[in-house]
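>>> Got a predicted model here, sequence first, then my questions.
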Amino acid sequence: MACLPTVPRIKLGSQGLEVSAQGLGCMGMSAFYGPPKPEADMIDLIHYAVDKGVTFLDTSDVYGPHTNEILVGKAIKGIRDKVQLATKFAVAFDDKGNLSIRGDPAFVRAACEASLKRIDVDYIDLYYQHRVDPKVPIEVTVGEMKKLVEEGKVKYLGLSEASASDIRRAHSVHPITAVQLEWSLWARDVEEDVIPTCRELGIGIVAYSPLGRGFFSGKQIEEFAEGDFRKIAMPRFLPENLERNKVFYEQLCALGEKKKATPGQLALAWVHHQGLEVAPIPGTTKIKNLEENIGAVGIKLSKEEVKEVEDAVPIDKVAGDRYGDMSNTWRYASTPPLSSWQKA
């Protein structure tokens, strides 16, 4: 790509955090989308992204597990002051590999200390609870996260896949800077009350999987590597659903021809047009895809064009849920009342 647009900086939330308007999701470099990619190549990719103004880096302790944080830590050596580092906790594995969600104070603290050590940094810019713990009141979890802020180990707090009610409760304990949620042309249920709640409270919105897990970039299931969890855990990519969903990609292709943009760029530009407090974090492992994503920053859509893009992907016609197991998403997961913890 000959000339990439300048990636502007935005205020994320109302507590003072500034990030690049487009971030970089680092998960796929190490986990879930097939085998881990070569470390040296991924470090080069992160450096290239930062050089081009994409400085908001997103990782989690569960990616790998742990290996993605180590990779990101190596990549930001010497450029720590140029990046805004976000990581997450809450997903735990036992010795047998069984998964659980934890938000108890001891786990919050231990997870943060471990992340700081793996990434090899003194502080984390934005620390998210990756999923809410249905056993622990959100006030208790955020209460411990607040202590991490007071100790200088964390700058700002975030939640991921939290309901509007839990967001309000958390925000009453300590200001929540950002909520990370899946938001794209085919994941729009958050528009009902989660996003309005964030806007009411001055909370920034970080859109993960803004390209529909690669679908709007033209990723087809036959391209997925062995072990890619989209093949088994993402119903929209199952053959019978994918066949029905392909029409949306084709409709975006047709619109893209008019705007001289790829369908992926249109899908990403649509997210960028949702508000100045919204930062999408598309992931990639290839320079050319990173450049394509950055190119979306420069695409201007009129209100009519935004609607045209939306209409190309009618949400009520999308086949399949966004996860095979929706139990840990904001719609179905919630935390118990604080009184239940105090009685215990």
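Sure thing, it's come through. Computed from a prediction, not measured in an experiment: that's the story for all the values here. Numbering: from 1, shown residues only.
>>> rest of the way, CA atoms for contacts and neighbours
Fine.
>>> mind listing what the spatially most central residue of the chain touches?
In the chain, the residue lying closest to the centroid (CA atoms, centre = their mean) is Tyr208, at 3.0 Å. Listed by CA atoms under 8 Å, 6 or more residues apart in numbering, the contact set of Tyr208 reads Gly25, Gln180, Leu181, Glu182, Trp183, Pro280, Ile281, Pro282.
>>> Look up the closest residue to the fifth one, ignoring the ones flanking it.
Pointing back at Trp183 there. Distances taken as CA to CA, 6 or more residues apart in numbering place Ala207 nearest to Trp183, at 5.2 Å, with adjacent residues excluded.
>>> Is the one you found in contact with Gly283, as I believe?
No. Using CA atoms under 8 Å, Ala207 is not in contact with Gly283, being 11.2 Å away.
>>> need the next SSE after the host helix or strand of Leu268, C-terminal direction.
Per DSSP states H and E: Leu268 is located in helix 263-272. The helix or strand immediately downstream of helix 263-272 is strand 278-280, counting by DSSP H and E.
>>> which parts of the helix or strand following that following strand are buried?
Per DSSP H and E, the first helix or strand lying C-terminal to strand 278-280 is helix 287-295. By neighbour count on 16 or more other CA atoms under 10 Å, the buried set for helix 287-295 is Ile287, Leu290, Glu291, Glu292, Asn293, Ile294, Gly295.
>>> which residues touch helix 287-295?
Taking CA under 8 Å, 6+ apart as the rule, helix 287-295 contacts 1, 4-5, 7, 22, 45, 48-49, 264-265, 268, 282, 284.
>>> sorry, back to before: could you look up the SS state of the residue nearest to Trp183?
Assigned with DSSP: H, G, I helix; E, B strand; the rest coil, Ala207 falls in the strand class.
>>> Presented hereafter is structure B, for comparison with structure A:
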Amino acid sequence: MSTAPSAGPRIQQRPLGAAGPTTSVLGLGCMGMSDLYGPADEAESIATVHAALDAGVTLLDTGDFYGMGHNELLIHDALRGRDRESVQISVKFGAQRSPDGQWLGYDASPAATKTALAYTLRRLRTDHVDIYRPARLDPDVPVEETVGAIAELVEAGYVRHIGLSEVGADTLRRAAAVHPISDLQIEYSLISRSVEEKILPTARELGIGVTAYGVLSRGLLSGHWNNDRALAGTDFRGHSPRFQGDNLAHNLHLVEALRTVAAERGATVAQVAIAWVASRGEDVVPLVGARRRNRLGEALGTLDVTLGPADLAAIEAAVPAGSAAGERYAAAQMAHLDSEH
């Protein structure tokens, strides 16, 4: 397999929800280029963004707290000389961090929302953000107030579309009553399927698209993970329940079962895992968190994978719903997820 995608757009486009923009059917999640997965090579990160754009990826996902602004600055550098209107930049905000990177909670109050966007626009050196969303539901601020503040930014031309992240069905309804919501960003993978019970049906009822992150469960479903992998101290997977002890051994056993299914279909584990998420519906756009061109090339190979009913049945037999060991976040982080309550 090629280590980098060929130049020239080849990725199909699709509407992101009834009220959202048209984006590529795969998006690029940029978090790992700046934060939370250990050290990254900045030059390789920019080259990866360039390769994604050249292949036809148009959706770039970031957060103002990824590396405390570093990720937005990196995206600005990667987009230098490119047509801004050909790219959709999705930005999360609200997470509060100290200079040493510690997490301090969330602030999605109207004033904080507008202040955060002002700094985001300056770091990106752009006059608008395509999708703006709170990273989590602020327990101290009604979602109507947060969405109302972003709606004012839409009216002023600074934001094109409003998104949400990791909220439950009731919150989706409340938010959509204030302003059209383009998409819900939420973890969705073979081993993270809780969205299917209530949240996904509600999003579909409301015409809200889904941008699925964690489609490879932070590398666990990549086919490249092993029990002996050493993690940097800044890599949050060192504290993630699914990557610990017996949980990891159990989950890697699922990966090996998936590897067998993938090999029978001439694909890699990662490609089958991504293709499964993409198969969930025309309203689901997987975000791939590739930090290097070789991983991006593998992810883009998913576009050549077609899964029929028998393939999907084999995949779900290898990794049944609810079969993963461990929660997707540690208990303290799970408590912040409106989507899990």
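Yep, it's here. Bear in mind that the values here come from a model prediction, so they are computed numbers and not experimental data.
>>> Helices of the first structure, residue ranges please.
39-51, 67-75, 105-119, 138-150, 164-173, 194-201, 230-233, 239-259, 263-272, 287-295, 303-312, 338-343 (DSSP state H).
>>> which residue numbers in the second structure go with the third one?
Correspondence between helix 105-119 of the first structure and the second structure is established over residues 110-124, with TM-score structural alignment as the criterion.
>>> now do the first one
Under TM-score structural alignment, the alignment places helix 39-51 of the first structure onto residues 42-54 of the second structure.
>>> Any chance you could list what contacts that stretch?
Looking at what lies outside stretch 42-54 of the second structure - CA under 8 Å, 6+ apart - the contacts are 4-9, 28, 33, 58, 74-75, 77-79, 290-293, 296.
>>> In ChimeraX, select just the buried ones from these.
To isolate the buried subset of these in ChimeraX, counting by 16+ other CA under 10 Å, use the following:
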select :4,5,28,33,58,74,75,78,79,290,291,292,293,296
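>>> Between which two of the contacts of Tyr208 of the first structure is the distance greatest?
Gly25 and Trp183 (13.8 Å; CA to CA).
>>> The second structure: which residue goes with the residue nearest to Trp183 of the first structure?
Alignment note (TM-score structural alignment): Ala207 of the first structure maps to Ala212 of the second structure.
>>> just Lys260 of the first structure next, same as before
That one, Lys260 of the first structure, aligns with Gly266 by TM-score structural alignment.
>>> Run a quick neighbour tally on its match.
Taking other CA atoms under 10 Å as the neighbour definition, Gly266 of the second structure ends up with a count of 11.
>>> Over to Ala332 of the second structure?
Neighbours of Ala332 of the second structure under the rule other CA under 10 Å: 8.
>>> quick revisit: the match of helix 39-51 of the first structure vs the first structure, average distance?
On superposition with the first structure, the mean distance recorded for stretch 42-54 of the second structure (mean CA distance after the TM-score superposition for the first structure) is 1.1 Å.
>>> Give me the distance between that stretch and the centre of its chain.
For stretch 42-54 of the second structure, the separation from the chain centroid amounts to 17 Å (computed by CA atoms, centre = their mean, to the nearest Å).
>>> for that stretch, which positions count as buried?
When neighbours are counted by 16+ other CA under 10 Å, the buried residues of stretch 42-54 of the second structure are found to be Ser45, Ile46, Ala47, Thr48, Val49, His50, Ala51, Ala52, Leu53, Asp54.
>>> now the fifth one: how far from Thr211 of the second structure?
Okay, so that is Val49 of the second structure. 18 Å (CA to CA, to the nearest Å).
>>> what's Tyr123 of the first structure in contact with, if anything?
Leu116, Gly152, Lys153, Val154, Lys155.
>>> for Ala262 of the second structure, that is, sorry about that
Thr268, Val269, Val272.
>>> and if we set it to 6 Å?
Thr268, Val269 (CA atoms under 6 Å, 6 or more residues apart in numbering).
>>> do the same with Val129 of the second structure
Ile89, Val159.
>>> Recalculate using a threshold of 10 Å.
88-91, 117, 120-121, 153-154, 157-162 (CA atoms under 10 Å, 6 or more residues apart in numbering).
>>> ok, these vs His70 of the second structure, which is closest?
His70 of the second structure has its nearest neighbour among those in Thr120, at 10.6 Å by CA to CA.
>>> neighbours of Val7 of the first structure, just the number please.
By other CA under 10 Å, neighbour count at Val7 of the first structure equals 19.
>>> same question, Ala118 of the second structure
Neighbours of Ala118 of the second structure using other CA under 10 Å come to 14.
>>> who touches both of Gly25 and Trp183 of the first structure?
Counting by CA under 10 Å, 6+ apart, the residues touching both Gly25 of the first structure and Trp183 are Tyr208, Ser209, Pro280.
>>> Pretty sure the second one sits against Ile281.
Yes. With contacts defined as CA atoms under 10 Å, Ser209 of the first structure counts as touching Ile281 at a distance of 7.1 Å.
>>> Compare the helices of the first structure and give me the one nearest Leu126 of the first structure.
Nearest to Leu126 of the first structure, of all these, is helix 138-150, at 10.0 Å by CA to CA.
>>> now the closest one: which residue numbers in the second structure?
Using TM-score structural alignment, helix 138-150 of the first structure pairs with 143-155 in the second structure.
>>> that older thread, between the contacts of Val129 of the second structure, which is closest to Thr260 of the second structure?
Checking the contacts of Val129 of the second structure against Thr260 of the second structure with CA to CA, the nearest one is Ser90 at 35.4 Å.
>>> Map the closest one onto the first structure.
Under the alignment (TM-score structural alignment), Ser90 of the second structure pairs with Ala86 in the first structure.
>>> show me what contacts that match?
Neighbouring residues of Ala86 of the first structure by CA under 10 Å, 6+ apart: 25, 56-60, 69, 124-128, 154, 156-158.
>>> farthest pair in those residues?
Gly25 and Val154 (19.6 Å).
>>> Mind listing the shared neighbours of Ser209 and Ile281 of the first structure?
Contacts common to Ser209 of the first structure and Ile281, judged by CA under 10 Å, 6+ apart, are Gly25, Leu268.
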